[in-house]
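Asks: pasting the sequence and the predicted coordinates here, then a few questions.
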Amino acid sequence: MFPKFMPHREVLPLLESKALYKGSLRINRRNRQDAYVTCDDLEYDIYIHGAINRNRALEGDIVAVQLKDVEEVWAVKKAKDEKDADKKKDQPNPFAPKDEREIEIIPNENESCTNDEDDEERKKPKYCGIVVAILDRSQEPMLTGTISLNRPGQVESAPKKKKKDDEEERPRPKPSMFWIKPTDKRLPFVAIGIRHAPKGFIDDDSTFSKKLFVARITQWPITEKHPFGELVQELGNVGDLAAEAKALLAENCINDQDFPNAALGCLPATPWHIPAVEFTKRRDLRFHRIFSIDPETAKDLDDAVHVIDKGDGQYEVGVHIADVSFFIKSRSALDTEARSRGTSTYLVDRVIPMLPSLLCEQLCSLNPGVERLAFSVIWQMDEFGNIQDTWFGRTIIRSCGKLAYQHAQDVIEGRPLSSSLRIHGHTAEEVEKDILNLFSISKHLRKARFDNGALSMNSVKLYFDLDDEGKPIDCHLYEQKDANRLIEEFMLCANISVAKKIASKYPDEALLRRHAPPIERRLEEFLMQAENLGYVLDGSSAGALQASFNEIESQEVKETLLILAIKPMQRAKYFCTGLLDISKYVHYALNVPMYTHFTSPIRRYADVIVHRQLEAALNDVEKFPLDSKEIARIAQQCNIKKDGAKNAQDASIQLYLAEYIHRQTQLHGPMYCEATVVAVLDSAYEIFVPEYGIEKRLHLDRMALKKSTYDLPNHTLILTWQTDAIEMNDTQPEKSVLRFDDDDCGDEDDLVKAVESKLSMDEDKTTSETTSEMTTESDTALPQGGPVDSAKPNDKRSTDSTADSSPSSDGIQVIKVFEKIKVRLDVDMNKTPPMVNVHSVNPHILM
């Protein structure tokens, strides 16, 4: 079935000679026959067609790829696509009238019609290849799903005919294996030996059809189409909130077990006090007016700030980060456990920490009124944020106050600090002045950042209120304010400063973070799509794109285009400097030559390594103890765990949103929402529901239409509804997509703190949030709501148009981009995970 893997000893020299290419595999969610390998040595992704060429590699695996002839691969793909299309034509449309529904396309001589502009398989790739070796599995090969005796594609046997009295019942042959159908459609069905089947399964497998299991892939011989595995755990029933929550952790290899005794044994005895020797080795800042700004009830305070007005427009500004590396010794059991976990995971109902609570919430947390160890970055800067000098070093601090974001926001808006806020050793008036000074400087830093070409694309962020049983009872959009941006700017500044320091000292071993430019083909498609809508955007750089967005006067248009701009963006990644050309160090969204993570060591292992590198650099250690290959392995592990945590976080939000919508529809009936049309194709249109951050493609063949006409020159759909139809319901609904930030705000990301805040507020309420490296925050800027530059600044296209999306008396509805339409939301609780469905609404029922 599959070619043999090449031995690693043969692969390595071929990688060096560029006869093979190394990269990370991703599988198309809509069509798992299509996969892509992102390789640092190539400008474009390598397209992998079909399971054979993918050669048993799974999502996220690091693979070695041999290039194949593009024309040959593409011909095979197109032939298969045509065959699949013919099969699809034969499938009946349940919503079509008796006479075949008419589809008409008004052509545009200068344009070609694309049914699916964002599907990667529509355009011929630059490179094609075959996987010849798996260099590193992204995670332990685990999966969740439902089990069945039927193999993939096997039709269930018809009910047995009743036997006559004189006929003997033949015993049913015992099967040799059963199958687990994965929740993640990118994973293969897995065959499991029947001896591992749960009790009672063989006698009546139908009773297990709605139960969730975790399985592990154990082997995948080249002779078998499907891998073999074993059951690990039964989780519960499909659709059950607790069972689905366990499943999303298992799918993303999130370790939520208690910390092992060996790791706990590395913790210091309590009560703990700062050793006397540390006072002789560190800068004493205990009498500086240092304070933290976090959510009101946050427990792990890992950053604090101070500012001193030196007169004549000169300031000293400090960022102080919890000195986690003091407590985690390299290669200790606690270090091994932290490296294994990689990052804390923020779910709707809880946080799964990277470190034990003794460190997270007590010894490392910069709590007010107590002495704490810190690693500090202190700048001498002017009132405009221009840095004149930078000092790095280990310090001892005593925070004078734990401020909430709302406290700082009150001061920014001209109100005094709350009288209930306790300030240690200083006055509230002094802290208020500091906040205003920091805010003033942060505004200049932010302006300079965007003037220098940074990109911001803020996205929808949701959090939930939970009842006593942990069920969602309300859903909110998170709003970022000036106080959040204040902290963000100084955290970004600290990360950039530290990146420069460690890279200059260890040019081959520094652990940095890069954000690659957008996928060029997707960016070109987006720019063309925007131009078709009347907006010429400059995508030559992050700054040019930001400027283009800034030129758009209509906020609705801007937000819609920002949704479309998400798709070309890539996630930021950790990397080792010695293994990548310096030209690729750049962080695209921040538009800085180098960047790292320093400000959140409590919840990110990468920051712990960066702290160690900064300490070694300050101590003038000539060679860092870990070589470039080991740093690269750590970077890869951190990338894998960060992606897993991000995916689990998003899945948790989707799960709770599904539960919330399901409960609301049960209590109050159908849920109707306003959606914005963000793209129009000849056989579908895409909508965005800003209230819940949901993006969905609605297909015409699932609607009760008499006729549809696609006006290509004007990019509109004219729909003629069946007047006797009440409302459309998807018979084969697709999972909606939640559009959140791509993750990675570090400490500068107040959303992570918002989660911590809500979680610790009380046991009855909790928050869900997502973080992103694609916002102006610590890392990237991705999702929806930001800026871009218009090559036609005066080309304003109104969101109002001569065509109206409301229905006419003869059942006609016009669909065009920027239009507002009504949709209905519901949830299929029989799917795993529960699926939020978005239905187009026959406008006649709203008349």
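Replies: Cool, the structure landed. Residues are numbered from 1 along each chain as shown.
Asks: only C-alpha atoms from now on, for both contacts and neighbour counts.
Replies: Will do.
Asks: what about residue 31, which SS state?
Replies: When classified by DSSP: H, G, I helix; E, B strand; the rest coil, residue 31 comes out as coil.
Asks: what's the burial count for it?
Replies: Number of residues near residue 31 (other Cα atoms under 10 Å) recorded here: 13.
Asks: same check, this time on residue 288
Replies: Using other Cα under 10 Å, residue 288 has 17 neighbouring residues.
Asks: repeat for the one 3 residues further on
Replies: Residue 291 has 29 neighbours, counted by other Cα under 10 Å.
Asks: how about the one 10 residues further on?
Replies: With neighbours defined by other Cα under 10 Å, the count for residue 301 comes to 25.
Asks: tell me if it really is in a helix.
Replies: No - assigned with three-state DSSP, residue 301 falls outside any helix and is coil.
Asks: distance between stretch 615-624 and the chain's centre?
Replies: 35 Å (Cα atoms, centre = their mean, to the nearest Å).
Asks: ends of it, how far apart?
Replies: 10 Å (Cα to Cα, to the nearest Å).
Asks: quick check: buried residues in that stretch?
Replies: 615, 616, 617, 624 (16 or more other Cα atoms under 10 Å).
Asks: same question for stretch 189-198.
Replies: Here stretch 189-198 shows 189, 190, 191, 192, 194, 197 as buried, counting by 16+ other Cα under 10 Å.
Asks: just the endpoints, please. Distance across it?
Replies: Start-to-end, stretch 189-198 (Cα to Cα) is 18 Å.
Asks: also this one, for the comparison:
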Amino acid sequence: MLASKTFVKKTKKGAVVKVVREHYLRDDVWCGVARCRLCKQQAPVLDACPTVASELCSYPHLLVPDTNVVLHQTDFLEDASVTNVIIVQTVLQEVKHQNVSAHKRLRGMIADSSKKFFVFSNEHHRETFVEIRAGESANDRNDRAIRTAVQWYNRHLQEGGVDREGKEGRGERTKVVLITNDSENRQKARDLGLPAFTALEYVQSLVNSPGLVDRLANPGEAAENGRKKGKILFPEHLPLSVIQTGIKSGKYLQGTFQGSRQNYLEGHVNVSSMEKWVFVQGLQNLNRAVHEDTVAVEMLPESEWSCPSGLVMKDAEDQVEKGEKEVEDEEGGSEGKTTHKTVDPSLLQPTGKVVGIIRRNWRPYCGTLLPLTSMKGIRHTFVPTERRIPRVRLETRQAPSLLGKRIVVSIDTWPRASRFPCGHFVRELGEIGDKATENEVLLLEHEVPHQSFSQDVMADLPRLPWSITDDDLKQRRDLRHLDVCSVDPPGCTDIDDALHCREKEDGTLEVGVHIADVSHFIRPGMALDREASDRGTTVYLADTRIDMVPELLSSNLCSLRGGEERFAFSVLWEMAPDASILSTQFTKSVIRSRAALTYAEAQMRIDDPTRSDLVTVSLRQLNRLAKILKQGRVGKGALTLASPEVRFEVDSETHDPVDLQTKELRETNSLVEEFMLLANISVAQHIHQHFPHCALLRRHPEPPLSNYDILVKAGKARDIPIHVESAKALANSLEEANLPDHPYFNTMLRIMATRCMMQAVYFCSGTLPPEEYHHYGLAMPIYTHFTSPIRRYSDLIVHRLLAVAVKADQTYPDLLEKHKTQKLSNHLNHRHKMAQYAARASIRLHTEIFFREKSLVEEGFVLFVHRNALQVLIPKYGVEGMVFFDGESASETGSKLSLTHDNEKPTLAVEGVVFRLFDRVTVRLEVERSSIQQSKLKLYLVSPVIPGLHPEEEEIEPPPSKQLKLM
């Protein structure tokens, strides 16, 4: 059957065209139910007689949720007890258009065979397709289509004889139940004689799943409860239409809200049109914005501008230790007004207030329940692990069993009369402090995909045994005769780069960088490719790694292991002895690595005068050239920065850390880095030449001069000028910044400089002018990532572009669409940033495990000065922590400590003892377990001695936006 619709429309150029849309309808769309006598052509998905113990539906039944239930009750649908669900095509399409995240989760449930979710193509079935009526909204039409599908299913199952067999013949017929929270839709369904219930009605009727009701989200009821209780705390959010008009007129600014890790009453809105972020301070000005929400902000008059208080607030502990009464008083009565203090005008920042929410970016959050004075009620408070997320009010009947455990909670709404948002319980993770549980928490909090690879992905892997064939050799350059070797950290199994150097007869040098040809195994359109794209990067934790691609590729067929033939994508340079490049070639190749060396092993070969084998000679030549290349980069203004990095030695049985050391850098680290940089630069130039509008590149924006304020002040405090007008000026200043009595001073300055930088990001060349391609940290006009395709999806895309450019592969349409490339770049930027943060969180977790049952006294240096705390770096362990001075309870007499903070110098005087940046201090490191949230590594000041001091120190991580890897 064919249904058609004809209409006319005007094009952008003003032409009027006639459009005919044809919609094909069929009679043979099957229902998916087992034992249905009318549908026998395909394997069934749904049980013929599902057995669900429900007081409302005593008969066997299947469920049909409407669109709103799928959008807002995904946690309920994902529960293992919810099976045999029909997702009608109308719902699937609506969810896809309204919420990409919810659609992805729904697709995951459909793909899970144990869930028994079946997609019914009601829009292509002759008896269930409905036309929109005159004056009917699209939403009303879709609700009617869902009811029509439920009506057809019940009639179809009656005619198909699907029932539960009784002892004396025919049993009860299977029915289809509509689940909807729309009262009008539910009533219309009941008027048709259809069984229809709200999600709450249905879940409360279940006999065997009493805890499932906790997983229901009920924004409407939560908001109503908020309106009934207490006075209004927050201004009303402006309607979206008003916000859009205001943004166009310039009255409002749109940006992403970034909460402060150190003070829950402060945050910034990242507005792309402004050099500085907009500072927001105080509960009312924050106006229920949650970290990463897209918000509309209104600038305050300059007379009301403010600046960060400099206070490190221990909100996560201070608030969770309050009793139930204090929480209620705080929620109902605190207005959260900002206290304005007289501050230096030079410190003031552009300040605004949040007037509306454009898009919520809420996700499931990990944390713990607050132990209130009474656990008998169902209303409880949830404390997120992430400091920038507010506490959440929720109702749960499982509180006694959840105390002391990590749980996951989702936010549903934030009423104006409540200081905290309302949410619902999702699931339990495990005991607080358990290593596996804490690893799960950090992966979830940083949105790291860590599930096992699906069967579809594994089906795309090559079959074993695998070997290189004669046909493969015909299509590649055979470089197996070269003395190639790899140099990597100890224990590395995903080896994606190797190098060689040999002298030619004419005195020039042939230098090669050979990169694993992952693109040979991962082709566009494969499930393997989609999974790698979603993961974006391999995530390296302290004791394990989360692979971007399955182990068969990452550690075997793509890994350039010693003595094994492998596919590679090679960059070959002809170089003069002075490291100048005479010519460059790019080719798909076959190589056989002579050795897979660690940095230490390669260094020993270079330093051992008795070694003269070809691999060692190659390494020595590469090392000599690398020094020249680095000198040339530094001469152009490339920055050499620093960050504290640690390495754990892990027990082979318990996998707990048994030793903690800072990573040692050798010449071979620089050797590999220089040639990887050179390869990335050469490839960037080549793909941009061939694809000027769709090349995937990497840029590092120049920081605004205001970012360097703390660095300039730090140098000034030690009578050392720091020039920041250009990267070269900064590099020269850092090179000359030394103190004879302070050997670690220069390193600390470089660590501080690193945190002044912007984040390096991927982008599509067609979206920015060439002058913005510049990589500030490397002082290069163009750059990309090519050298790590095993662990970065960006490199895989660059491989595909380069293969097309050298005519080694065909062109794929998606590679040539700049908007798709930019969308992919944004996704990869997010994954890359989250992977960095997850790695740091894993190091913090293992550091705390290492220091359990230990109390060590070590030398440290003051890295940052706050109004009430010192941030101290302990070089021996690469550990940072906060020595906290509590002004209310730190002295023996109970009186407040005398604290004087000078932001200009910057210094902090505690009872007359003055602390400056980079001062030496002695601290004691211990793990404290007083917090219900988690154990924390605490730093206690040992010297200089402050009489009567009993600080309540807390480890504070520097803002992630200031921590980055420049490459």
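Replies: Structure received. Everything numeric in this text was worked out from a predicted model, so none of it was measured.
Asks: TM between them?
Replies: Overlay of the two chains. TM-score (TM-score structural alignment, normalised by the length of structure 1): 0.72; 677 aligned residues with a Cα RMSD of 3.8 Å.
Asks: mind checking what secondary structure residue 652 of structure 1 has?
Replies: Once three-state DSSP is applied, residue 652 of structure 1 turns out helix.
Asks: what's it aligned with over in structure 2?
Replies: Counting by TM-score structural alignment, residue 652 of structure 1 lines up with residue 842 in structure 2.
Asks: quick one: contacts for that match?
Replies: 439, 442, 541, 542 (Cα atoms under 8 Å, 6 or more residues apart in numbering).
Asks: find the nearest non-adjacent residue to the counterpart of residue 712 of structure 2 in structure 1, please.
Replies: Alignment note (TM-score structural alignment): residue 712 of structure 2 maps to residue 527 of structure 1. Spatially, and ignoring its direct neighbours in sequence, residue 527 of structure 1 is nearest to residue 537 (6.2 Å; Cα to Cα, 6 or more residues apart in numbering).
Asks: redo the buried residues of stretch 189-198 of structure 1 as a markdown table? Include secondary structure.
Replies: A markdown table is the format used below for those (three-state DSSP):
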| residue | secondary structure |
| --- | --- |
| 189 | coil |
| 190 | strand |
| 191 | strand |
| 192 | strand |
| 194 | helix |
| 197 | coil |
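Asks: with respect to residue 408 of structure 1, which of the residues you listed is nearest?
Replies: residue 189 (53.0 Å; Cα to Cα).
Asks: now for that closest one: what does it line up with in structure 2?
Replies: In structure 2, the residue matched to residue 189 of structure 1 (TM-score structural alignment) is residue 391.
Asks: next, the contact list for its match, please.
Replies: 381, 382, 383, 384, 420, 421.
Asks: try residue 58 of structure 1
Replies: 25, 26, 27, 137, 187.
Asks: for residue 900 of structure 2, which non-adjacent residue is spatially closest?
Replies: residue 909 (4.9 Å).
Asks: quickly find the element holding the one you found.
Replies: strand 907-910 (DSSP states H and E).
Asks: helices or strands up against that strand?
Replies: strand 899-902, strand 913-916 (3 or more Cα pairs under 8 Å, 6 or more residues apart in numbering; DSSP states H and E).
Asks: post-alignment, that strand versus structure 1, mean distance?
Replies: With mean Cα distance after the TM-score superposition for structure 1, strand 907-910 of structure 2 departs from structure 1 by a mean of 5.9 Å once superposed.
Asks: how about stretch 616-625 of structure 2?
Replies: Stretch 616-625 of structure 2 sits 0.8 Å off on average (mean Cα distance after the TM-score superposition for structure 1).
Asks: corresponding residues in structure 1 for that stretch?
Replies: The aligned range for stretch 616-625 of structure 2 is 432-441, by TM-score structural alignment.
Asks: and the contacts of the matching stretch?
Replies: 306-308, 383-385, 408, 411-412, 416-417, 482-483, 486.
Asks: what sits against the closest residue to residue 488 of structure 2 other than its chain neighbours?
Replies: Leaving aside its sequence neighbours, residue 488 of structure 2 sits nearest to residue 598 (Cα to Cα, 6+ apart; 4.9 Å). By Cα under 8 Å, 6+ apart, the residues touching residue 598 of structure 2 are 487, 488, 489, 490.
Asks: and what of residue 183 of structure 1?
Replies: 143, 144, 145, 146, 832, 833.
Asks: recalculate using a threshold of 6 Å.
Replies: Going by Cα atoms under 6 Å, 6 or more residues apart in numbering, residue 183 of structure 1 touches 144, 145.
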